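Visitor: using only what follows, build the 3D model:
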Amino acid sequence: MYKLSDNIVQNIIDLEYSRQQSELEMIASENYVSKDVMMAYSNVFTNKYSEGYPGKRYYGGQEYVDQLEVLTQKRALDMFGLSDDDWYVNVQPLSGAPANLAVFLGLLKPGDTILGMDLSAGGHLTHGHPLNSSGIYYNIVSYGVRKEDYLIDYDELLSKALDNQPKLIIGGFSAYPREIDWKKFSDIADQVEDKYGYRPILMADIAHVAGLIAGKVYNSPFPYFDVVTTTTHKTLRGPRGGLIYCKKQYQADINRGVFPGIQGGPHEHIIAAKAVAFGEVISGQFSDYAENVVKNAKALAEKLSEKGWHVITGGTDNHIVLLDVTSKNGSSTGIGGKIAEKTLETIGISLNKNMLPFDQRKPMDPSGLRIGTAAVTTRGFDENTIRYVAELIDQALMNYDDDSVLSELKSEIKNLCEKFPLQY
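Guide: Reported below is the predicted structural model:
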């Protein structure tokens, strides 16, 4: 790989490269891009300022920028089998949070009511958290999950939709391990329309499962929703960025929400990398990857359950496993998510502490962990390998205060990584 003349920065990059080579990334929102995607980041489009949209820019010299963006839009639609007769996609959002904010800005007025999944139930900050702009500028009503099984409470969702008359309803999550019944959202919107004479806008945030939907191993919201947002750097294995899909009638408002609403010039060099990543998705081999991501997550959940850990909802339908680390086989472990995260980081597994539904602990030391299989699947892990990782996780958590055991486990992780090296 190219070496910088700035030795200080290059040294930090080298250290991070070594960390990634010798440790496992199991943060559900992370993945490894291909060498081609990484190379596409560094190109001459980084020199270009391109405010506006293809054919309507505020600067000159945009011929090839327009070609690039149109190509990226076409590939973005092709990933999900969408026709440009019905759907439009904006490829300029810098990430998922700006994409969601742009939708709100384009389609809503300050004070309008949004009905979204509560963060503590598995939602996202941009779905209405009071410290996020979504919660500051809009009237937020939240729905959650049922206590008996931690699955989305669609009855509560319907009740709150009928009682609060939301302008927009969000389906999607950052920490929910099961399928979403997208059609139920559409049915609920129909019932609001029957009662009040208007239909709420339906927005699906598929940031976590976009790659699984593209790979046809997770059901799709596109037949039922008006707007769909996603990041490009999770299960899609693309660069860090975002996308907004919308029905054609919302195109002008969405575009204004992105530019000039919240962004100036788009990052065209990142859009080039998006195009490469989307090309990989539609190449025909991506579905095998998506299928293996889910198989690995199921194997991980099953093995951890066998070890006596409480896996939230009893398993997973996607790449996410939510684990309660406060007890095992009904007995207290003496730890929470904070210690569990740090313990696993010590042996070379990166993941994140996470609030669980109805959690009685504090957000910075919650009861759970969120574990993802997208990145390790990219690395080549199969179900047997992921079961071995589950064994190591179990041993680490049960010996969190034993440095000698943790040192041995760190060596095991390093040896495992050497068998599945990154491809750059």
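Visitor: from here on, just use CA atoms for contacts and neighbour counts.
Guide: Noted.
Visitor: for Gln263, which non-adjacent residue is spatially closest?
Guide: Excluding the flanking residues, the one nearest Gln263 by CA to CA, 6 or more residues apart in numbering is Pro93, at 7.9 Å.
Visitor: before we move on, what about Ile206?
Guide: Spatial nearest neighbour of Ile206, chain neighbours left out: Thr230 (5.1 Å); criterion: CA to CA, 6+ apart.
Visitor: am I right that the residue nearest to Gln263 is in contact with Gly242?
Guide: Yes: using CA atoms under 8 Å, Pro93 is in contact with Gly242, at 4.8 Å.
Visitor: joint contacts of these two?
Guide: Common neighbours of Pro93 and Gly242 are listed as Ala99 (criterion: CA atoms under 8 Å, 6 or more residues apart in numbering).
Visitor: that older thread, pretty sure the residue nearest to Ile206 is in a helix, no?
Guide: No: Thr230: not assigned to a helix; according to DSSP: H, G, I helix; E, B strand; the rest coil it is strand.
Visitor: also this sequence, please, to line up against the first:
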Amino acid sequence: MSTDQTFYGSDFGALSSFDPDIAGVLLSELDRIRGGLQLIASENMSSPEVLTALGSTLSNKYAEGYPGRRYYGGCSEVDKAEQIALERCTALFDAEHANVQPHSGASANQAVYGAFMKPGETILAMSLPHGGHLTHGSKVSFSGKWFNAVHYGVDKETENIDYDQVTALAREHRPKVICAGGSAIPRLIDFEFFRNLADEVGAIFWVDAAHFIGLVAGRAIPSPVPWADVVTFTTHKVLRGPRSGALVCTAEHAAALDKAVFPMMQGGPQMHTIAAKAVNFKECATPEYAAYATQVIANARQLATSLGEHGIRPTTGGTDTHLSLHDLQGVGVTGADAEVRADAAGIVLNKNAIPFDPQKPNVASGIRVGTPCVTTQGMGTSEMVTIADLIATAVIKGDADPGHAVSQQVRAEVSELVTRFPAYPRP
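Guide: Take a look at the predicted model:
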């Protein structure tokens, strides 16, 4: 266990004395992050400043409502924090309106349904097996249980969004909402196409930008904000903020979405998290963050290319974003096996279905890898070549047993790499 307790502040000693069990988990998690390669595309490493706001006294305050319109007294200070977050969010994304109260990306998505749809009405969105998200109409989600979901997918040859299919389905079903975005889409999305199609069929155009909004904040990819009626997102992926959600929208839909967040879908907001979002938005407005976002993409492209050279084929032929999706069928390994073999070697990634996957989702034929964390640690494209070598060795030649010779060899090389590029460097 790490003896570096300074990361958690001067009060950590008191926590350690009162509750050594939880204090031990905090330190062990810090050691875990520092000791391996974190390649989960939906994760990042928030700054100590963001984490400081999360651990603040703002956690104590109940503040149902919005700044200046609360249902509780004593909200003068939290009103300031939320107003700062709102101003920074709208400025960062050049948006007309923002809501920073959603507790998560799923909560923000739920507000879209609440603002624009009635149970039984139709949404057109990307299918989960082709890269969509549970909240886009999956049968196991509220979105699929309460609404009629029609799904589009990708073209079998290009593995990119089948825009002809999107058009045909929209014209046939006349959905109330059309959604673009998902959790495993490596390529840029044609927002102008979706805007024009939504106008044609009289639909609301919603972009779920949870995965790539940080790249938008860093001006590294085109923004969906000028095209969409509403853009929802998480704040903890490339954006590198606290684990939470937010949305931006046009002024026309501001009132409906605010009412859908509160009081329709949520009660009291988490004011400590909103303060942490404000800190994060300030970080994202800096030249340093813009350089970071550009490097995330460069690293993702290199990692995708290098894995492909090992026979771990990138779907769509590569990536334009922070993640790549890889087909393992050519190396004879399932996604489930790849995940546990990589983990045994100190590499954290996730199994993932690929388009037209012959395997069940809990087995999968692919893996998804992302570069937000390793880029936060300062790694560049040359390190991505090394990481691809390590992944390929662990996945193709390794074993689920950490004691396996290959697993031990790769873990030693991983340890050497993360020592040179540490997560949360010690002071």
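Visitor: quick revisit: tell me the residue in structure 2 aligned with the residue nearest to Ile206 of structure 1.
Guide: Superposed on structure 2 with TM-score structural alignment, Thr230 of structure 1 falls opposite Phe233.
Visitor: try Glu341 of structure 1
Guide: Matched by TM-score structural alignment, Glu341 of structure 1 corresponds to Glu339 in structure 2.
Visitor: its match sits in which helix or strand?
Guide: Using DSSP states H and E, Glu339 of structure 2 sits in helix 335-344.
Visitor: equivalent analysis for Ile178 of structure 2, please.
Guide: Assigned by DSSP H and E, Ile178 of structure 2 falls in strand 177-180.
Visitor: still on that earlier bit, tell me the secondary structure for the residue nearest to Gln263 of structure 1?
Guide: Classification of Pro93 of structure 1 using three-state DSSP returns coil.
Visitor: list the contacts of it.
Guide: 99, 241-244, 258, 263, 266.
Visitor: cool, Leu390 of structure 2 as well?
Guide: Per CA under 8 Å, 6+ apart, neighbours of Leu390 of structure 2: 410, 413-414.
Visitor: scan these and report the most crowded one.
Guide: The most crowded member of the contacts of Leu390 of structure 2, judged by other CA atoms under 10 Å, is Val410 (24 neighbours).
Visitor: pretty sure that residue sits in a helix.
Guide: Yes: judged by three-state DSSP, Val410 of structure 2 forms part of a helix.
Visitor: quick one on the thing from earlier: roughly how far does the match of Glu341 of structure 1 sit from Glu29 of structure 2?
Guide: Distance of Glu339 of structure 2 to Glu29 of structure 2, computed by CA to CA, to the nearest Å: 19 Å.
Visitor: these two: who's more crowded?
Guide: Legend: neighbour count by other CA under 10 Å for Glu339 of structure 2 and Glu29, higher for Glu339 (24 against 13).
Visitor: my guess is that one contacts Ala345. True?
Guide: No: the criterion here is CA under 8 Å, and Glu339 of structure 2 misses it with Ala345 at 10.1 Å.
Visitor: can you show me the helices along the stretch 1-150 of structure 2?
Guide: 12-18, 20-35, 48-54, 76-93, 105-116, 142-146 (DSSP state H, counting those that start in this stretch).
Visitor: ok so, going back, mean deviation of the helix holding Glu339 of structure 2 from structure 1?
Guide: Mean deviation of helix 335-344 of structure 2 from its aligned counterpart in structure 1 after superposition (mean CA distance after the TM-score superposition for structure 1): 0.4 Å.
Visitor: mind giving me the packing neighbours of that helix?
Guide: The contact analysis (3 or more CA pairs under 8 Å, 6 or more residues apart in numbering; DSSP states H and E) places helix 335-344 of structure 2 against strand 350-352, strand 366-370, helix 405-420.
Visitor: any idea which helix or strand comes after that helix?
Guide: On the C-terminal side of helix 335-344 of structure 2, the nearest following helix or strand under DSSP H and E is strand 347-348.
Visitor: list of residues touching that following strand?
Guide: Contacts of strand 347-348 of structure 2 (CA under 8 Å, 6+ apart): 36-40, 339, 342, 391, 411, 414.
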